[in-house]
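Trainee: Have a look; sequence and predicted model below, questions after that.
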Amino acid sequence: MTIANWLLQTARSWPLRPAIFDGDTLKHDYASLLQQVCDRAADLAARGIGPGDRVAIFARNAPDYIAALHAIWWVGGVVVPVNHKLHPREADWILDHSGATLVFTDDGHSFAGRAELALAAPAPAGAPIAPPLPREGGDPAWLFYTSGTTGRPKGVMLSHDNLVQMSLSYATDVDRPQQGDHMLYAAPMSHGAGLYMFAQLRAAGAHVVPVSRGFDSAEIRELARSLGGLVMFAAPTMVKRLIALARETGWDGSGVRTIIYGGGPMYAADIDEALAQFGARFVQIYGQGESPMTISYLSRDLVADTTHPRWRDRRASVGVAQGACQLAILGPDDTPLPAGKTGEICVRAPTVMQGYWQNPEASAETLRGGWLHTGDLGHMDADGFLYLTDRSKDVIISGGTNIYPREVEEVLLRHPAVFEVAVVGEPEPEWGEQVVAFVVFVPGETADPAALDRWCRDNIAGFKRPKRYEFPQALPKNSYGKVLKTDLRAWLKG
């Protein structure tokens, strides 16, 4: 079973239905999208790419993104989606670790010495329409690199079966696709927004890539007006910006059918205002790369409900287990905890990854006992609603994107003037959190924030750079020499 069969079936059933929009301009119906995929697949095969080969996409959202994904699966390959916001050096490490045979990029000239194609470059036309190469359900399809608190990213291996189960969970629990839907890709297609493509494609719905190739509130409002039926995934900061525009302009959300939010904390005041402005158009999901978008959900009715005696508490939760998932809160010894007790959120489900690419130790630790150990802390109430009480270790979530302090610390520690550094998150109204670096210099050395910022610009993605620097004489530590980041966060709060 290859999930690429879904496109073949849809294109045969509904060849003339709209498939891909560039803004509000129709670029492909399903028949022409299928032809583009077969043309691209023939080109990949001619380049020697076949079953099991990893092919990366390091590019911004684009109308050709979905065709490139399917062409890779058409020849039996494995997609390696890389966040386009990463620094090229970071992306280069992922390409090496995954063993990517080829990489699609925006311009076709991002990496020296690598086989590379521009995402929008046309393939030779006229390939025969043929089914994708058969694959087993357990064969890898999506190799997604998610950073960890220990430094280097880890490659999450998701199979064709994982993606099928994820898509069925979406259609059952999150949002049932409807005729006339237009799925809008304002968040990166290399992440969860792109994974929601499958359910929409299965329903022969349309896919819309904004001309901005990202999130722009005014553009989304205009697309809602011109196309209607917009469905989109959005980080909480995106929701907040959209509602701010709506408040300024008097827009009531007309043309938007569903906004699925997740990827970070949504403050109670923000979702209250969103509901007041747009009404019951919001669904919350909780997941992670290791079980993408599929751990829990809070339906649009539950988000908007005010009739239950505990509706306020429930709205503050991340909902109940999605249909394919079994949830448990486990203690330090991996024993189940009762309702109301805080522990590690753990998951059993057919959506859970196969493991980490070339990392058996991390795989065994994360999947021990048959459970996915998310690293997130939380508790469940007696009705099965899940509440996040802390995030895994010290992860910073800014604009819905995970930032791992260790990565930033390692870059700053390579600066010749830096002796010690600790990076933490600080609450920030627009983005949820911002990165703050506490830097201790080598005796006799110094550097100003501008110099440190230039150093970071040369080595890591811009969104990971500290937005603020503090220069203490020493970092607070416990008796074992471990830096006490809780003390640093407390200091920031004053």
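Mentor: On my side now, so go ahead.
Trainee: hey, let's count contacts and neighbours off CA atoms from now on
Mentor: Noted.
Trainee: in the stretch 301-450 of the chain, which spans are strands?
Mentor: Applying DSSP state E, counting those that start in this stretch to the stretch 301-450 of the chain gives strands spanning 320-321, 326-330, 343-348, 355-356, 372-380, 386-390, 396-398, 401-403, 418-428, 432-441.
Trainee: Quick one, which of those gets closest to residue 271.
Mentor: Nearest to residue 271, of all the strands of the stretch 301-450 of the chain, is strand 432-441, at 13.6 Å by CA to CA.
Trainee: Now do that closest one: everything it contacts.
Mentor: 237, 264-265, 396-399, 417-428, 464-475 (CA atoms under 8 Å, 6 or more residues apart in numbering).
Trainee: rewinding a little: including mean neighbour count, could the strands of the stretch 301-450 of the chain go into CSV?
Mentor: Converted to CSV, the strands of the stretch 301-450 of the chain look like this (neighbours: other CA atoms under 10 Å):
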stretch, mean neighbour count
strand 320-321, 23
strand 326-330, 22
strand 343-348, 24
strand 355-356, 22
strand 372-380, 21
strand 386-390, 20
strand 396-398, 24
strand 401-403, 19
strand 418-428, 20
strand 432-441, 22
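Trainee: Please identify the buried residues of the helix or strand containing residue 40?
Mentor: In the assignment (DSSP states H and E), residue 40 maps to helix 30-46. Across helix 30-46, burial judged by 16 or more other CA atoms under 10 Å covers 30-45.
Trainee: repeat for stretch 4-12
Mentor: By neighbour count on 16+ other CA under 10 Å, the buried set for stretch 4-12 is 4, 5, 6, 7, 8, 10, 11.
Trainee: In helices only, show me these.
Mentor: 5, 6, 7, 8, 10, 11 (DSSP state H).
Trainee: Report the contact partners of the last one.
Mentor: Looking back up the chat, that one is residue 11. 30, 31, 34.
Trainee: tell me which of these is nearest to residue 270?
Mentor: Nearest to residue 270, judged by CA to CA, of those is residue 30 at 38.1 Å.
Trainee: Looks like that closest one contacts residue 14 (just checking).
Mentor: Yes: taking contacts as CA atoms under 8 Å, residue 30 lies within contact range of residue 14: 6.9 Å.
Trainee: how far out from the middle of the chain is stretch 459-471?
Mentor: On the basis of CA atoms, centre = their mean, to the nearest Å, stretch 459-471 sits 21 Å off its chain's mean C-alpha point.
Trainee: second one coming, line it up with the first:
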Amino acid sequence: MIWQAFLARAAEIPDRPAVLWDGGRLSYGEMVATVRARAMPLPEAGDQGAARVLLTQAEPLELLLNLLACWSRGLVPVILREGRTAESIADLCRFLHPAARMDGAAVTRIGPQVGEAPPRSLGPRDEALVICTSGSTAAPKLVALPAEAITRNAAEISARLGLQPQDRVAVPTPLTYMYGLMGGAMSALWAGASVRLFGPAAPPTEIQAALRSEDLTVLQGPPSFLRLFLAYWNGQPFDGVRLVTTGGEQMSQDLPRQLNAAFPACRLEYLYGMTEAGPRISHRRIDPDAFVEGNVGHPFAHLDWRIAPVDTPGLPAGTGRLLIRGPTVFLGYICADGGYEGLDAEGYFHSTDLVRADADGTLHYVARLDRLFKSGGKLVNPAEVEAVLLSHSAVAEARCIRQAHPLLGFVPVAEVVLRDGSSSVVADLREHCRAALESHARPRQIEVRSDFPIAPSGKQAISPH
């Protein structure tokens, strides 16, 4: 289903650039040939259902080619975030039962041979992609998305953004995140546009130079990236960019006008959603002179949604938990027994976003129900950080909270209480976190305390930063 749609698009425009990177390019026709060659060592899916393949290469071009290679065989790619240890990958294999692993163009068979049947075509409700997201517990969750979540959202996003075949879309967001993968690369390819990929460590000045020298017309990135981008801006406007699309986290009140100064000829579009929604839920065009913080627009028509009341004091009237269901909502989180969980009996996903709605159906994001927050557009799970700190032999107690940051929005900071007899080991704890956490989740500051004070509620409190 996904591969067939890409083939149909490539047949219409075989010579048009599909993907661009620093020093290279592939046309749509060349990309099809490259993907087919890369898929040859992969096992056949046959009719056995979801045959999964672990993708351990986070470099964007390699990841994109490997995704398409899996889909061309009817296989299910499992996107692993950077920084995965051999032990964590082994743990995943025990319940995902992957057929193979891809690292760049190298394919390693893991499971038994699956037969010699021709590649199957993924049906609309077949599992088509597994991707990690942080949950409300210490362990990241594996989100399983159906094929129609990929195709329908790619079509919906490209239509809402008005992407055109002549566009060249700059995608600096990592493709290991659904915002980069779907909000950038897949929606651009669906429109027949060219995708300009950047490495995960590309500096803003490199992206700015590419916008000018390569005639890029669209820039995609979360608000934290755009703030960093503007911090390195030399004041010369980017007149060739017609569209800036953002999402993945809240926008500050001043950002739209700052973007309007840097991109005077552009339209500014905001997409709101979450990985479990495949990933888009709603869309809005932003007027820099009439920006309303928290307004995330109207939900897409193919989604059913409602707001469930919550027992949380201090929220604006009408605020509740957003529930959604529909063809682009995930199948569920993958369980250790191979099944799915995460949808109620009516098929609704109970998100952790607290929202309210106007009479016309416009959604306003208010807060999260859990402790998760975003740093530089990437989700940080404080419970995961705390679990890593507590796994160190010197740590008796640990707390992680968010601290405001002018460019990244928020960053994680931590406090620890050491076990009796342990000396101050901040440098050791930093190295411990470096080995176990992705860079955005590592505490920017670790403070050693003698104990945690008791708040009036009777719970332990964390000192403010």
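Mentor: Received it, and whenever you're ready, just let me know what you need. Computed from a prediction, not measured in an experiment: that's the story for all the values here.
Trainee: And the TM-score between them?
Mentor: The TM-score (TM-score structural alignment, normalised by the length of the second structure) is 0.88; 452 aligned residues with a CA RMSD of 3.0 Å.
Trainee: Just send the strands of the stretch 301-450 of the first structure back as a markdown table, with distance to residue 210 of the first structure too.
Mentor: Below are the strands of the stretch 301-450 of the first structure laid out as a markdown table (distance: least, CA to CA, whole Å):
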| stretch | distance to residue 210 of the first structure |
| --- | --- |
| strand 320-321 | 32 |
| strand 326-330 | 36 |
| strand 343-348 | 35 |
| strand 355-356 | 33 |
| strand 372-380 | 33 |
| strand 386-390 | 33 |
| strand 396-398 | 22 |
| strand 401-403 | 20 |
| strand 418-428 | 27 |
| strand 432-441 | 24 |
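Trainee: how about those, which one is nearest residue 274 of the first structure?
Mentor: Evaluated over these, closeness to residue 274 of the first structure peaks at strand 432-441, with 16.1 Å, by CA to CA.
Trainee: Read off where that closest one ends up in the second structure.
Mentor: The alignment of strand 432-441 of the first structure onto the second structure (TM-score structural alignment) spans residues 409-418.
Trainee: mean shift of the matching stretch relative to the first structure?
Mentor: Its aligned residues in the first structure lie a mean 1.2 Å from stretch 409-418 of the second structure after superposition (mean CA distance after the TM-score superposition for the first structure).
Trainee: OK, contacts around the residue at minimal distance from the centre of the second structure?
Mentor: Centroid-nearest residue in the second structure, with CA atoms, centre = their mean: residue 177, separated by 2.5 Å. Each residue near residue 177 of the second structure by CA under 8 Å, 6+ apart is listed here: residue 131.
Trainee: which residue lines up with it in the first structure?
Mentor: Aligned partner of residue 177 of the second structure by TM-score structural alignment: residue 191.
Trainee: Then residue 138 of the second structure?
Mentor: So, by TM-score structural alignment, residue 138 of the second structure is matched to residue 151.
Trainee: just residue 247 of the second structure next, same as before
Mentor: By TM-score structural alignment, residue 247 of the second structure lines up with residue 262 in the first structure.
Trainee: need the contact list for that match.
Mentor: Counted by CA under 8 Å, 6+ apart, residue 262 of the first structure has contacts 233, 234, 235, 236, 284, 285, 286, 400.
Trainee: hmm, which of these are common to the second structure?
Mentor: Among these, the contacts conserved in the second structure (both residues aligned by TM-score structural alignment, their matches' CA atoms under 8 Å) are 234, 235, 236, 284, 285, 286.
Trainee: Among the residues you listed, which lie within strands?
Mentor: Assigned to strands by DSSP state E, the following of those qualify: 234, 284, 285, 286.
Trainee: Would you convert those residues into JSON lines that also reports neighbour count and distance to residue 270 of the first structure?
Mentor: Putting these into JSON lines (neighbours: other CA atoms under 10 Å; distance: CA to CA, whole Å) gives the following:
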{"residue": "234", "neighbour count": "26", "distance to residue 270 of the first structure": "13"}
{"residue": "284", "neighbour count": "25", "distance to residue 270 of the first structure": "13"}
{"residue": "285", "neighbour count": "24", "distance to residue 270 of the first structure": "16"}
{"residue": "286", "neighbour count": "24", "distance to residue 270 of the first structure": "17"}
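Trainee: Select, from these, the two members most distant in space.
Mentor: 234 and 286 (12.4 Å).
Trainee: returning to what we had before: can you redo the contacts of residue 262 of the first structure as a markdown table with distance to residue 314 of the first structure?
Mentor: Below are the contacts of residue 262 of the first structure laid out as a markdown table (distance: CA to CA, whole Å):
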| residue | distance to residue 314 of the first structure |
| --- | --- |
| 233 | 21 |
| 234 | 20 |
| 235 | 20 |
| 236 | 17 |
| 284 | 12 |
| 285 | 13 |
| 286 | 14 |
| 400 | 21 |
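Trainee: Test my guess that residue 31 of the first structure contacts residue 13.
Mentor: No: the criterion here is CA under 8 Å, and residue 31 of the first structure misses it with residue 13 at 9.6 Å.
Trainee: Which helix or strand contains the residue in the second structure that residue 72 of the first structure lines up against?
Mentor: Structural alignment (TM-score structural alignment) places residue 72 of the first structure against residue 70 in the second structure. Assigned by DSSP H and E, residue 70 of the second structure belongs to helix 60-72.
Trainee: got the contact list for that helix?
Mentor: 2-4, 21, 31, 34-36, 38-39, 42, 53, 55, 57, 76-77, 102, 104-105, 119, 122, 128, 174-175, 197-200.
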